[in-house]
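1. Coordinates for the following, if possible.
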Amino acid sequence: MAGVHCFGRPQPQFPPLRIYSTISSNTLKTPFGNSTQHWHQRALPNNMSQYSGKIVFYEGKCFTGRKLEVSGPCENFQERGFTNRVHSVCVRTGAWLCFSHADFRGQQYVLEHGEYPGFYSWNAHNDRMGSCKPVGMHGEHYRIEIFEGRHFSGLSQEFTEDCSFLSRQGWDKKWINAIKVYGDGAWVLYEEPNYRGQMYLVERGDYSSCNEWQAASANIQSLRRVINHF
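-> Model (predicted):
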């Protein structure tokens, strides 16, 4: 996702709030349950660099107003003295999964390296954002297999490149019920062709049903790789 630039942006007038979050040995709420071990498997594998990137959230459009700098998982912006209304974002390093609500819940947004001057630039319909976490990345080798049925049943097809419309690549279904991510990188799934509609992130691992990537529906019609920049 290319960064969207806003020229002539004013300097923020308030000092930043800084968060350098680390994962403790205590149980942590995650999109994949309350298990710390499960969080490590999905998001921060052992061979991943301890430095997970940096993202900056702004209260105002075009990078104005108070800002919140984050360098690790953040469960609740408001508990850190910030707001749950975000109008612009700057991803300085890494790739990030942001959520419309606290505790890694709600609508998902994948933000990669670049500038986002308004919530429309990350495909949101409003400015609500309450939590975020870095995307787990292992390298630059991408491979994903999609399945027609739950629990890896039925027809399957593999991809190593972005696909703007699955039906053009021989996948004649409008749904995906299970996924295996074999490669190093993460992928974004979209409900509509051309990378539009609600999006979902899948990292390396097995997903036996759409519920495991937090989707209410199995409808997926395009997918792309997450590109990480450090």
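2. only C-alpha atoms for contact and neighbour calcs from this point on.
-> Fine.
3. Tell me the gap between stretch 143-158 and the middle of its chain.
-> Here stretch 143-158 shows a centroid-to-chain-centroid distance of 22 Å under the convention Cα atoms, centre = their mean, to the nearest Å.
4. What are the contacting residues of that stretch?
-> Contacts of stretch 143-158 with the rest of the structure, by Cα atoms under 8 Å, 6 or more residues apart in numbering, involve 159-161, 171, 173, 175-185, 207-209.
5. Same check on stretch 198-212?
-> By Cα under 8 Å, 6+ apart, the list of residues contacting stretch 198-212 reads 32, 42-43, 97, 107-110, 135-137, 150-152, 176-192, 213-218.
6. run this one through as well so I can compare:
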Amino acid sequence: MFIGVIWLIYEESGFQGIPFILEPGEYPDLLFWNTQEAYIGSLRPLKMGSRKVEIPYEPKIIIFEKPMFEGRQVELDKETMTFENLEIPAGSGEDEGFPFSTVGSMRVLSGLWVGYEKPGFEGHQYLLEEGDYEEWSNWGGYNGLLQSLRPILSDFSTPHMIMYSEKDLNEKGANINVLGIIANMEETGFGMKIQSINVLSGVWVAYECPDFTGEQYILEKGMYSNFGDWGAKSCKISSVQPILMVEVFSEPDFQGQNQIYEGDVNNIDDSFKIMSCRVSSGRWALYDKEDFSGNLWVLEEGTFPNLCAMGCPHDASIRSLKMISYEFSEPDAVLFGKENFKGRRVKVSKESIDLQATGYSPDLMSLEVLGGIWVVYEYANYRGRQLLIPPSRIAQWRQFSGWNRIGSLRPLRQKRLYFKLRNKESGMMMSTNGNVDDVKLLRIQVTEDNVAEDQIWVYQKGVIRCRIAEECSMASAGSLITAGSKLGFSLDEPGTSPVLWSISPEGRIHNRSKPNLVLDVKGGNQYDQQHIVLNPVTEGKLTQLWEICVL
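-> So this is what the prediction gives:
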């Protein structure tokens, strides 16, 4: 049984000899290998998304009837079970009336392909990455026959995987939701012993050692019941990172030269002009000057076939791009009719495609973003120049932006986030204390870092929940929210609204209804000295500051 990834098996050790490709599934006998007996000398998982496969989305290959790219030729962009019925372009060779029987050479223009010795995807298999293959020995052919082809497609969507401490995705042990980069698994408290993994989306790279070093394993969407499924010899994984990607092209409609970026780029070469792009994961800001300066345009996941679709002028030149980080607060902004936050006020908590059409004058003079990250547009319908505004206060909007108006605005979408909270004074982790079967008796405190799920928290739509009780939300233990109140949990019941929280950039966790109250460690010498309480904001008090460790 092969689970989760595509495998290459070899008859000789050291990955030598002709590889045979096995996709996820069960193989009860050796009929797939066209043999009764076989010796497997070595095997390895296919590493999708490697640097040799730079254009994974639109597979394209040109096959030639003879070696050295001679004879009749056909361009393919999808699978073909047999070459006999191929439509051969007129004028491509002398023998136009005869069927195209085999491949003598080929050019893989984009994508990752599998070639088969026989029609119908049968016989020996050959992995074909982007590049030229002058004759059959270049693709490691067993003989001169190659009579069917198909592409392999990858998933680079928003990354999310669950790692388990037990085999077979057993939830009786500990597990951890991972949504982003982890440079050292030890620092999460979960540890480095990973027995099974469920990749829900995206493509990941796992490393044996911290800081993305040592043996690496590519993890694609699917289930891995044990460490052998991802090609490892032990269950040790010390660091992981998703392949967050934006792919840009030098021509509209995803044509021309392409480049793939997996992180911030502060200087795009002048010789490369971005004309279209695909955002596979993450949220990105594109700038028309180096070092993330000048005009910007915000792109979320999707396809953008031209500059107009990206929101850019037709003559725009993209010179740098930056991935947009997370924000732990719900969208909330106030627009003012005068400078310095005076005059009429317009409160917004969701997108507004046209401020003037909703009855508000667009000539606003100051802005306060209380929560969320907002994209502000000069004109209605999300047109014109854009600015990306995190929580902040802008007393003189026109001086700040150079605009005379705000035409439309919208908050950036943000996915569900899992994280741990480390107190900056003690280094201890925020945890739950009590029996999960009786939610009313659960209290929140700080404890030493460990692998338990009671230290994993979830943030979505302003609500904070604990991984062990996601049907409950963090709330004041009493009926009133006052200074000194201990923290506990409240069941989500129809007709009730959960308590909302926001986390400031410096690490304070504010109650949304009473922003001056933040989470603090009680302290003192009593039995409850490690309990979490609400206290007024006190500058310089480290027990009120928390480090967010996104998982």
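7. about what we covered before: can you say which of the contacts of stretch 198-212 of structure 1 are buried?
-> 32, 42-43, 97, 107-110, 135-137, 150, 152, 176-192, 213-215, 218 (16 or more other Cα atoms under 10 Å).
8. now, which of those residues lie within helices?
-> Judged by DSSP state H, the subset of those located in helices is residue 42.
9. Residue 51 of structure 1 versus the residue nearest the centre of structure 1, what's the distance?
-> The centre of structure 1 sits closest to residue 97, judged by Cα atoms, centre = their mean, with a distance of 2.6 Å. To residue 51 of structure 1, residue 97 of structure 1 is 16 Å away according to Cα to Cα, to the nearest Å.
10. Residue 212 of structure 1 now?
-> Noted for residue 212 of structure 1: a distance of 26 Å to residue 51 of structure 1, by Cα to Cα.
11. who's more crowded, the two?
-> Higher neighbour count among residue 212 of structure 1 and residue 51: residue 212, with 16 against 12, using other Cα atoms under 10 Å.
12. what residues are up against the equivalent of residue 407 of structure 2 over in structure 1?
-> Aligning on TM-score structural alignment places residue 407 of structure 2 opposite residue 221 in structure 1. Residues in contact with residue 221 of structure 1 (Cα under 8 Å, 6+ apart) are 164-167, 174-175, 189-193.
13. again, 10 Å this time
-> Residue 221 of structure 1 is in contact with 163-167, 171-176, 189-197, counting by Cα atoms under 10 Å, 6 or more residues apart in numbering.
14. Mind checking which of these are buried?
-> Here, 16+ other Cα under 10 Å leaves 163-166, 171, 174-176, 189-193, 195, 197 buried among the contacts of residue 221 of structure 1.
15. In strands, which of those residues fall?
-> 189-192, 197 (DSSP state E).
16. Pretty sure residue 72 of structure 2 sits against residue 106.
-> No: with contact defined as Cα atoms under 10 Å, residue 72 of structure 2 does not count as touching residue 106 (11.2 Å).
17. Comparing the two, which shows the higher neighbour count?
-> Between residue 72 of structure 2 and residue 106, counted using other Cα under 10 Å, residue 106 has the larger neighbour count: 28 against 21.
18. Quick check: the gap between that one and residue 503 of structure 2.
-> From residue 106 of structure 2 to residue 503 of structure 2 the distance is 55 Å (Cα to Cα).
19. do the same with residue 255 of structure 2
-> For residue 255 of structure 2 relative to residue 503 of structure 2 (Cα to Cα), the value is 43 Å.
20. Equivalent analysis for residue 253 of structure 2, please.
-> For residue 253 of structure 2, the distance to residue 503 of structure 2 - Cα to Cα - is 41 Å.
21. So those two - more neighbours on which side?
-> Remark: of residue 253 of structure 2 and residue 503, residue 503 carries more neighbours, 21 against 14, as counted by other Cα under 10 Å.
22. need the helices for structure 1, in chain order.
-> With helices called from DSSP H, structure 1 shows them at 36-42.
23. ok, back up a step: what residues do residue 72 and residue 106 of structure 2 have in common as contacts?
-> Common neighbours of residue 72 of structure 2 and residue 106 (Cα under 10 Å, 6+ apart) are 63-66.
24. Take those and write them to CSV, including neighbour count, distance to residue 460 of structure 2 and secondary structure.
-> Supplementary listing: those in CSV, determined by neighbours: other Cα atoms under 10 Å; distance: Cα to Cα, whole Å; DSSP: H, G, I helix; E, B strand; the rest coil:
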residue, neighbour count, distance to residue 460 of structure 2, secondary structure
63, 22, 50, strand
64, 22, 54, strand
65, 19, 57, strand
66, 18, 59, strand
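25. Mind putting those residues into JSON lines with distance to residue 261 of structure 2?
-> Shown next, in JSON lines, are those (distance: Cα to Cα, whole Å):
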{"residue": "63", "distance to residue 261 of structure 2": "30"}
{"residue": "64", "distance to residue 261 of structure 2": "33"}
{"residue": "65", "distance to residue 261 of structure 2": "36"}
{"residue": "66", "distance to residue 261 of structure 2": "37"}
